[in-house]
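> Give the three-dimensional model of this entry:
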Amino acid sequence: MTSDRFRDLVRQTLFRPHVAARALMEMRLPRQELWLSLGLVSILNAFVYSLSLQLNPPADPAVALMPPAFHAPVLFALFLFGALAITVVALYHVGLGLGGAAVSMDDLLVLVTWLQVLRLMVQIVIVVLAFAAPVLAAMAVMVAAIWGAYILVGFVDAAHRFGNMFKAAGVILLSLVAMVIGLSAVLSLIGIVVMRGG
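You can find the predicted model right below:
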């Protein structure tokens, strides 16, 4: 992918998510490469997140009560990859259950992976802003969360050919329920690994 194409795809994702989703799905990238890409971006996101915690420790004492996976880069990377994998599976099967028409799970896999690429870019910007302008960094987090939700709804709508953003939002909400169940299992496994390691 050329730099110009990359910028165009970023611009389309931000302002025309349906168009970007179709372009990404039409690439028909091999499934193995997509899973490897998702794993890589999970590692990079975990590294940037852990770096941000070290450079700018949060003042909220509740952060200290978070699971160990959120403090150890390797564990957090595993947790994030597991969460994203569950997201892909949930969005695909829940969407099909609600009448969606995704050609294959690869459609959701490429879209979720691309969203994580953008999330990594946003995280890097926020880390820099946290030093120069903390207030702007906090605002950027809020804007990114809202805009990211809008993009995800558009992506799910495009993947399942609903033509209905509300139905796509319903798929996401139901998938969240499935994710909570799945992530509880992932966290339990991570806890077991930590206990054995100790």
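> CA only for contacts and neighbour counts going forward, please
OK.
> which helix in the chain runs the most residues?
helix 165-197 (DSSP state H).
> Can you spell out which helices and strands pack onto it?
If you count contacts as 3 or more Cα pairs under 8 Å, 6 or more residues apart in numbering; DSSP states H and E, helix 165-197 packs onto helix 73-97, helix 134-160.
> Kindly reformat these as a markdown table and extend each row with mean neighbour count.
Shown next, in a markdown table, are the helices and strands packed on helix 165-197 (neighbours: other Cα atoms under 10 Å):
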| stretch | mean neighbour count |
| --- | --- |
| helix 73-97 | 20 |
| helix 134-160 | 18 |
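> one more to line up against the first:
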Amino acid sequence: MTTDDFKALVRQTFRNPEDAARWLIAQNWPMQARWMALVTAVSISGVLAYLSVQLFPIPEGETPMLPLGQQPLVLAGMQLFAIIVGAGLMAGVGRMFGGHGRFEDALLLAVWIEVMLLIVQVLQIVFTLILPPLAGMLGILAIALFLWLTVQFTKALHGFTSAPKILLVMFATLMVMGFVLSFFMAGLGLMPEMPQ
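From the prediction side, this is the model:
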């Protein structure tokens, strides 16, 4: 992919994310390239989080909202795991509802969502330096962008037509995952103790 292709794909992702997703799937890149793209994206994200912590240190006595920002390798590993699980859910849950998407393509689309969020992350650092109030708004925009792209890419991946249904299934899946993870973490003794 050339720089011009990258810029065109970014523009297309904002204008018509379903077409952008279909273009990505049609490239039929080898699985090795998809894994390399994933590792590159989460590595850059970890470095940006670390850079953010160094540029904007937490004042003494305050608890950081993202303590992992000081440990970029741990953060990158967690993001890697989250993206793989997310791609698995995008493919697997979609197929349960009659879709035809493959994990390989879901992984590619999940990586591209991460790339789009990286662009927002860079803008957030820049705006924190020059216009701090706008940086907070970009954080909200990143969440909205993630949800919007996930819904649109899921439609393209599986051939679905209803965005509201996809969003509903996404939230239901997240609730079930949270429920299962809470039991798993409790079993490992990782849940915080409740005050007596």
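> quick one: TM-score?
Structural agreement between the two chains, given as a TM-score (TM-score structural alignment, normalised by the length of structure 2), stands at 0.83; 186 aligned residues with a Cα RMSD of 2.6 Å.
> Roughly how far does the residue nearest in space to the middle of structure 2 sit from Asp105 of structure 2?
For structure 2, the residue nearest the mean C-alpha position is Glu114 (4.6 Å; Cα atoms, centre = their mean). Using Cα to Cα, to the nearest Å, one obtains 14 Å as the distance from Glu114 of structure 2 to Asp105 of structure 2.
> Ok, Gly69 of structure 2 next?
For Gly69 of structure 2, the distance to Asp105 of structure 2 under the criterion Cα to Cα works out to 29 Å.
> hang on, the earlier thing: if you skip the residues just before and after it, what's nearest to the residue nearest to the centre of structure 2?
With sequence-adjacent residues excluded and distances taken as Cα to Cα, 6 or more residues apart in numbering, Glu114 of structure 2 is closest to Ala41, at 6.7 Å.
> May I have the residues that are in contact with the one you found?
Residues touching Ala41 of structure 2, when contacts are defined by Cα atoms under 8 Å, 6 or more residues apart in numbering, comprise Val111, Glu114, Val115, Leu118.
> for these, which one is nearest Ser182 of structure 2?
When the contacts of Ala41 of structure 2 are ranked by distance to Ser182 of structure 2 (Cα to Cα), Glu114 comes first, at 25.4 Å.
> residue in structure 1 matching Ile130 of structure 2?
With the correspondence set by TM-score structural alignment, Ile130 of structure 2 lines up against Ala132 in structure 1.
> What is the burial count for its match?
When neighbours are counted by other Cα atoms under 10 Å, Ala132 of structure 1 registers 11.
> any idea which element the residue nearest to the centre of structure 2 lies in?
Using DSSP states H and E, Glu114 of structure 2 maps to helix 103-130.
> mean per-residue distance, that helix to structure 1?
Following superposition, helix 103-130 of structure 2 is found to deviate from structure 1 by 1.0 Å on average (mean Cα distance after the TM-score superposition for structure 1).
> follow-up on the earlier one: any idea of the angle the longest helix of structure 1 forms with helix 134-160?
Note on geometry: by axes from the mean of the first three to the mean of the last three Cα atoms, to 10 degrees, helix 165-197 of structure 1 and helix 134-160 are set 110 degrees apart in direction.
> List the buried residues of helix 165-197 of structure 1.
Within helix 165-197 of structure 1, the residues scored as buried using 16 or more other Cα atoms under 10 Å are 165, 167-169, 171-172, 175-176, 178-179, 182-183, 186-187, 190-191.
> And for stretch 44-59 of structure 2?
Judged by neighbour count using 16+ other Cα under 10 Å, the buried positions of stretch 44-59 of structure 2 are Ser45, Gly46, Val47, Leu48, Ala49, Tyr50, Leu51, Ser52, Val53.
> same question, stretch 116-136 of structure 2
Within stretch 116-136 of structure 2, judged by 16+ other Cα under 10 Å, the buried ones are Met116, Leu117, Leu118, Val120, Gln121, Gln124, Ile125, Phe127, Thr128, Ala135.
> gap between the second one and Phe103 of structure 2?
When distances are taken as Cα to Cα, Leu117 of structure 2 and Phe103 of structure 2 turn out to be 21 Å apart.
> Chain neighbours aside, what residue packs nearest to Ala91 of structure 2?
Looking at Ala91 of structure 2 with Cα to Cα, 6+ apart, the closest residue is Phe103, at 5.2 Å.
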